[in-house]
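Visitor: here are the coordinates; sequence isn't available:
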């Protein structure tokens, strides 16, 4: 992994943890609910912006000079998001069937057949349901895939010369219309309207920063942006401001060279960042199992130490994410790419020579 991308990969883990803790408080019986935890869902905006930034970094140079670019891009993104999405959905389906079999009641409104198929079709960010269902964080995956479908068109726009001006205009429009239409809080209620400007913002951000060798005083900028994000979470600042701060973080993180850069480039954090998608997708299933078990009479004694239970649930989610990343996400991703990607002329020629 290029050193300049490693800090961004590590930051994905911290964003995922913020979302995980935010959701843990929905299940927890702990009496202390901090405002910064209540607003933890804004970390999804970090992923949306980073996605546009990273995809532009990887694919924009000579995108359409690569044979079969559009097909291979869509296949690669589908292979990235879909296997662990379906795996987690099937785990929840098994949980629902097993619960009903042994006579344990489940939330019928959450686990409906129509919502299940909406998840399979990646439609949950399109307003097809009126409440959170099944693996509800997957609404963002629905939104992400929409952005992926638009990327091959957006990447053709010549951003380079006017990227900074376009980015400033987009930020201004976001503050005005984002507040007006409550874009920063949309999820199942047309969350696609939330991701499109943020994903485009990530693309513009990369185009704007690619002409700069490194951000000046990157460590100081990173610390200031981080403090502003934390203060914004603590004091309940409007969600519409967080994408601007996340964009600032993403812009300067690749330029970190000092102690912060070395910490965020450490292999342990980078590995956790690479596993963050699995963590994001599987944690609701783990919480459903663990917190459900804590309500039984055999384990109800643990309810007297809710914070301990919360820590155990979060640790279990991280452990499950490590397993699913290695055993499901990566193998399935490679399998799909190998079978569905269009092979280039060079690779086909090599294959023909290998077959004699």
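Guide: Great, that's in hand. Remember, predicted model here, so these are calculated numbers, not experimental data.

Visitor: C-alpha only now, for contacts and for neighbours.
Guide: Will do.

Visitor: so the residue nearest the centre of the chain: helix, strand or coil?
Guide: Centroid check for the chain by Cα atoms, centre = their mean gives residue 47 as the closest residue, at 4.5 Å. Recorded secondary structure, residue 47: helix (DSSP: H, G, I helix; E, B strand; the rest coil).

Visitor: contacts only, for the nearest residue to it once chain neighbours are set aside.
Guide: For residue 47, ignoring the flanking residues on the chain, the nearest one in space by Cα to Cα, 6 or more residues apart in numbering is residue 12 at 7.2 Å. If a contact means Cα atoms under 8 Å, 6 or more residues apart in numbering, then residue 12 has 47, 273, 274, 276 as its contacts.

Visitor: against that first model, consider the following:
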């Protein structure tokens, strides 16, 4: 039987998907402009820019963060699990890899928001959107622990919460790779524990743990398909199931089905079935999409290469969109515009154009040079200096 090709050196399609997910979060956060200080304001969903085609992003865009976590799990198990298990990458080298990539922009954006919030507080008597901008929460942000359970709520550049959770996940990931075999059963158990934490303990860490290790499980599934004698046939089957799952989802969305009102032989759907329906994107659509794209790119070569740059700047666009929102709010308030201006499609297009441009400049002329210099501190770590992320 014909077998699939070996894994590519870069998954362009997954990079593009990560970039698109970052922009989905920006759509979700467009509601920030309708806040009254730190209190969520009311807005007309149908009047929001391009709402006819993008209303789902305004209401469900937050799910893109779970996609981030799953993508990270897949990529990290692909790039690092074997090297960590074999001792080729030390804990110090791995820490430097992540610190050099994440911290420079995090620190810069934290300082930008801190200064902006001080100005807003002085001018308006209250902060913009996120209320906890005190010394304690500044230190938590500074240490990347703003979403480890020590916080009172969202603070400063609050979208960083998911990166804060990822930092904790990196520690768990490294420990698991070094101490435990990379097995589907182990990753599935950790993922289930994580998803259970969402309900029982602490949602941010639960979401991260569940989706990150689900991403690792997707990588094991990817490897299993490639090693099979029937890899091409299995790949086609996975892609078919993915398309079928999306077709069901789109049909349900178009028909605006209320799952709470559905019945089986006149009995309401069981609670567990409702939970599965509402977690469908996280546990079904996202994993199938990641696996399908990885298999497609392995078989047919680079996919979405032209928009893969969105993945390069995804961290920038994710961290810089709230500082840019803060700046827009300050300027438009200064020029006495009311909140109705945020219904303008032209303003949104201007915002996204600026965000993508600033993110590209940040990535190329700030983040990458800072990353290179920090990694040069590890003189003996050639693997660190050449690592792609």
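Guide: Looks like it came in fine. Remember, predicted model here, so these are calculated numbers, not experimental data.

Visitor: name the helix or strand for the residue nearest to residue 47 of structure 1, please.
Guide: For residue 12 of structure 1, the host element (DSSP states H and E) is helix 6-27.

Visitor: after that helix, which helix or strand is next? Please name it.
Guide: Sequence order places helix 35-38 as the next helix or strand after helix 6-27 of structure 1, per DSSP H and E.

Visitor: quick check: the residue mapped onto residue 331 of structure 2 from structure 1 vs residue 104 of structure 1, distance?
Guide: Matched to structure 1 by TM-score structural alignment, residue 331 of structure 2 sits across from residue 293. Going from residue 293 of structure 1 to residue 104 of structure 1 by Cα to Cα, to the nearest Å gives 11 Å.

Visitor: neighbour count: the two, which is higher?
Guide: Legend: neighbour count by other Cα atoms under 10 Å for residue 293 of structure 1 and residue 104, higher for residue 293 (13 against 10).

Visitor: correct me if wrong: the more buried one contacts residue 299.
Guide: Yes - between residue 293 of structure 1 and residue 299 there is a contact under Cα atoms under 8 Å: 6.8 Å.

Visitor: pull up the overlap in contacts between these two.
Guide: With Cα under 8 Å, 6+ apart, residue 293 of structure 1 and residue 299 have no common neighbours.

Visitor: can you show me the strands along the stretch 151-300 of structure 2?
Guide: 263-264, 267-268 (DSSP state E, counting those that start in this stretch).

Visitor: structure 1: matching residues for the first one?
Guide: Okay, so that is strand 263-264 of structure 2. Going by TM-score structural alignment, strand 263-264 of structure 2 lines up with nothing in structure 1.

Visitor: which elements pack onto that strand?
Guide: On a contact count with 3 or more Cα pairs under 8 Å, 6 or more residues apart in numbering; DSSP states H and E, strand 263-264 of structure 2 meets no helix or strand.

Visitor: also the last one?
Guide: Counting contacts by 3+ Cα pairs under 8 Å, 6+ apart, strand 267-268 of structure 2 is packed against no other helix or strand.

Visitor: how far does stretch 276-294 of structure 1 sit from the chain's center?
Guide: 16 Å (Cα atoms, centre = their mean, to the nearest Å).

Visitor: ok, residues contacting that stretch?
Guide: Against stretch 276-294 of structure 1 from outside (Cα under 8 Å, 6+ apart): 12-13, 16, 19-20, 23-24, 27-28, 84-85, 88, 91-92, 135-138, 299-300, 302-303, 313-314, 316-318, 320-322, 324-325, 329.

Visitor: buried residues in it, which are they?
Guide: 276-288, 290-291, 294 (16 or more other Cα atoms under 10 Å).

Visitor: and if you look at stretch 60-75 of structure 1?
Guide: Under the neighbour-count criterion of 16+ other Cα under 10 Å, stretch 60-75 of structure 1 has 60, 63, 69, 70, 72, 73, 74, 75 buried.

Visitor: show me where the stretch 51-200 of structure 2 has its helices.
Guide: Listed in chain order, the helices of the stretch 51-200 of structure 2 (DSSP state H, counting those that start in this stretch) span 51-60, 64-79, 81-85, 91-124, 135-142, 161-179, 184-200.
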